[in-house]
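sequence and predicted structure, then a few things I'm wondering about:
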Amino acid sequence: MMGISLQRSWIILSGCAVLMLPILIFTEPLLVSIGQDPMISAVAGTISLWYIPVMFANVFSFTLQMYLQAQSKNMVIAYLAFVTLGLHVFLSWLFTVRLHLGLAGVMTSMVIAMWIPVFGQLIFVFFGGCPLTWTGFSFTALTDLVPILKLSLSSGVMLCLELWYSTRLVLLTGYMKNAEVALDALSICLNINVGR
């Protein structure tokens, strides 16, 4: 049954990710239309386009992590995270310092680093790591989607309320004079606050 729930989660979350695509694709014009600084809007638009594969990686990553944690397979997640961290640091250095790719290099490194654990977890699950709960793909996953959808919506509302707080701060900071410096300062403050 856990394998069926995992597949249902993939269906619901993939659908939500597809619904969010227009926002990510049109981030720059949306920000400019509400009066944000065009230079900051352009960078945000570029980053949001790079975030599309990251968003789909999160669909699989978070659900697979919960699936594996429910079965006490935490070491698989830890090993993959350790390997990914090393590769991410190396790729970030390679793409930014050695190849001078700038933002494109940083985002490429991030996309690769987000998908490595997903592929590792999928291989583990599909090839016998969870024989009692994963029996393969099933059409049963396409039934009874409403309870999963309700749970996903309520969880999504909670996350949105949490994230909108910091997003509102960023938007308000974008209206200040010398917005780039103000956003840099806000970013530092938010990162210090999250690190506590």
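Received it, and whenever you're ready, just let me know what you need.

okay, CA-based contacts and neighbour counts for the rest of this
Will do.

for the residue of the chain positioned farthest from its centre, give its distance to Leu183.
Distance from the centre of the chain peaks at Lys177, with 31.1 Å (Cα atoms, centre = their mean). To Leu183, Lys177 is 11 Å away according to Cα to Cα, to the nearest Å.

let's bring in a second model and compare:
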Amino acid sequence: MAPAAVAVAGGRKNWSAECKNLWRVAGPVILTEIFQFGLGFVTAAFVGHIGKVELAAVSIVNGVVEGLAFGLLLGMGSALETLCGQAVGAGQTHMLGVYMQRSWIICSAAISAVSGTYARWCVPQLLAYAVNFPIQKFYQAQSRVWVMTAISGAVLGVHALLNWVVVTKLGRGLVGAALVGNVSWWLLNAAQLVPVVGGWFPEAWTGFSRKAFASLGGFVRLSVASAVMLCLEMWYYTAVLILVGCLKNPEIQVGAISICMNYQLWTLMVAVGFNAAVSVRVSNELGANHPKAAKFSVVVATTTSAVIGLVFTAVALAARKQMPRLFTGDDAVVNETTKLGYLLAATIFLNSIQPVLSGVAIGAGWQSLVAFVNIIGCYYLVGLPLGAVFGFKLKLNATGIWAGMVIGNSATDYHSVCNTCEDQMAERGYASRGEDTDLGRKHRLAFHSRESRRNEVKGKGCFVCWTYMREKIKKTTLNLFKY
């Protein structure tokens, strides 16, 4: 059941009610992310006791899967956050099952393009990703996330037990670890599907339908835009690692960067929870034709996530000399990591805000704008070139490359994302509550005509224009927190 819209009385916004709505989704999503991240972590931990070569092999494969297939399929599944969330807000929950089936069709086809790149034993896990992500969005759109949280926690326990039996006791090595990983992911999918097809959601799931094959063109466009947005964000850090690997003494530089990224990953899980929560809230409110409430959700979510980010930032600053010791005893790596402490703290704070506003774009259906204006323009045309100059030309090494990454993050155009929710989305005239129509066709909730998209980008000017980004950055804080 979708959270109730936050009431506005006398110009006062009900912060406590909105925070409750957000945490209702964010809390379980954070736990779910930790549990599902733990599947790969547990596998690596057990394989690491076999030998260094086996651990390196698993780490490389997991890195490729996460950086390529994981990002691609998660992005394509994220199209459901736009469509399902707005369907719930518009009172058309019967479309949720159709949208989930439609996403299964698209995601499964995408696997064939990447499966040949990986070892054969990875393919079942990739197929499991294609099924898992749409199911997650199905639950999130209805704020029923505790179901998948409980299931993920239980599967993590089973996964650890199976690894202990198969890898440690039976000595099946890498093949056994791969088999356990495949079994665990498909067990997760089966357990999540049982409530769906078992009648727990009679309004949202009415059985398999031919409608899943209708309007696939528009769904593909939205799915690709989502995939591009999330993949570009994930690959940005891969590009940073490639640059660092080209420095002198790469083992020290890469070691320091890897330690910082590990800490950053754990703090990102909180922001990912708010990413999902604000996406659900924005899409629900836009589907119910409440753009003011949608923008208020953005303010509350961003403020809450930023406060938590400040806490993590303070911890990173206070423990910048001690944290590296948990990973390595090499003094050179420890010293290099300590130098990165201040930049790591800045990155943690920025990343407490940016994923939340990416969730806004997903909820509003503006993934393509964020992908091509913000991420490509700010990350790849600002952050990486500056990092290369600082790291190589000015000989600041890993510190310089990370500094460029921080500048790229800072240049992200939050302002346009916030304005999208209220001003431009209100002009689009989203569906009213109670109309029994296909949202994807009649109301075009999630994607617009090519001509509209060209006019939107054209009106803002060329996305690589530094003047445009600079002017928008100046207005970010005031416009974001003007409430």
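Looks like it arrived, so ask away. Since we're looking at a predicted model, the values are computed, not measured.

which helices and strands sit right next to the helix with the most length in the first structure?
For the first structure, the helix that runs over the most residues, judged by DSSP state H, is helix 38-69. Judged by 3 or more Cα pairs under 8 Å, 6 or more residues apart in numbering; DSSP states H and E, the packing partners of helix 38-69 of the first structure are helix 2-25, helix 27-33, helix 74-93, helix 102-124.

if I look at the counterpart of Gly157 of the second structure in the first structure, how far off is Thr108 of the first structure?
Aligning on TM-score structural alignment places Gly157 of the second structure opposite Gly86 in the first structure. As for Gly86 of the first structure, its distance to Thr108 of the first structure is 15 Å (criterion: Cα to Cα).

comparing these two, which residue is more hemmed in?
Thr108 (19 against 11; other Cα atoms under 10 Å).

now for the more buried one: what does it line up with in the second structure?
Thr108 of the first structure maps onto Leu179 in the second structure, by TM-score structural alignment.

tell me who's in contact with that match.
By Cα atoms under 8 Å, 6 or more residues apart in numbering, Leu179 of the second structure lies in contact with Trp121.

could you measure from the aligned residue in the second structure for Val76 of the first structure over to Val25 of the second structure?
Residue pairing (TM-score structural alignment): Val76 of the first structure is matched to Val147 of the second structure. Distance, Val147 of the second structure to Val25 of the second structure, by Cα to Cα: 11 Å.

of those two, who's got more company?
Between Val147 of the second structure and Val25, counted using other Cα under 10 Å, Val25 has the larger neighbour count: 28 against 17.

and that one, what's its match in the first structure?
Checking TM-score structural alignment: Val25 of the second structure goes with nothing.

and the residue lying closest to Val25 of the second structure once chain neighbours are set aside, which of the three is it?
Leaving out its chain neighbours, the residue that sits closest to Val25 of the second structure by Cα to Cα, 6 or more residues apart in numbering is Ala277, at 5.1 Å. State at Ala277 of the second structure, reduced to three classes by DSSP: H, G, I helix; E, B strand; the rest coil: helix.

quick one: contacts for Ala277 of the second structure?
With Cα under 8 Å, 6+ apart, Ala277 of the second structure has these contacts: Leu22, Trp23, Arg24, Val25, Ala26, Gln140, Gly359.

can you do 10 Å?
Taking Cα atoms under 10 Å, 6 or more residues apart in numbering, we find Ala277 of the second structure in contact with 21-29, 140-141, 143, 271, 297-298, 301, 356, 359-360, 363.

now Val106 of the first structure
Taking Cα under 10 Å, 6+ apart as the test, what Val106 of the first structure contacts is Trp50, His88, Leu91, Ser92, Trp93, Leu94, Phe95, Thr96, His100.

quick check: it vs Ala113 of the first structure, distance?
Taken as Cα to Cα, the span from Val106 of the first structure to Ala113 of the first structure is 11 Å.

and if you look at Val89 of the first structure?
Counting by Cα to Cα, the gap from Val89 of the first structure to Ala113 of the first structure is 9 Å.

same question, Pro131 of the first structure
Pro131 of the first structure is 27 Å from Ala113 of the first structure, by Cα to Cα.

quick check: Gln128 of the first structure touching Gln121?
Not Gln; residue 128 of the first structure is Gly. No - contact criterion Cα atoms under 10 Å: Gly128 of the first structure and Gln121 do not qualify, at 11.2 Å.
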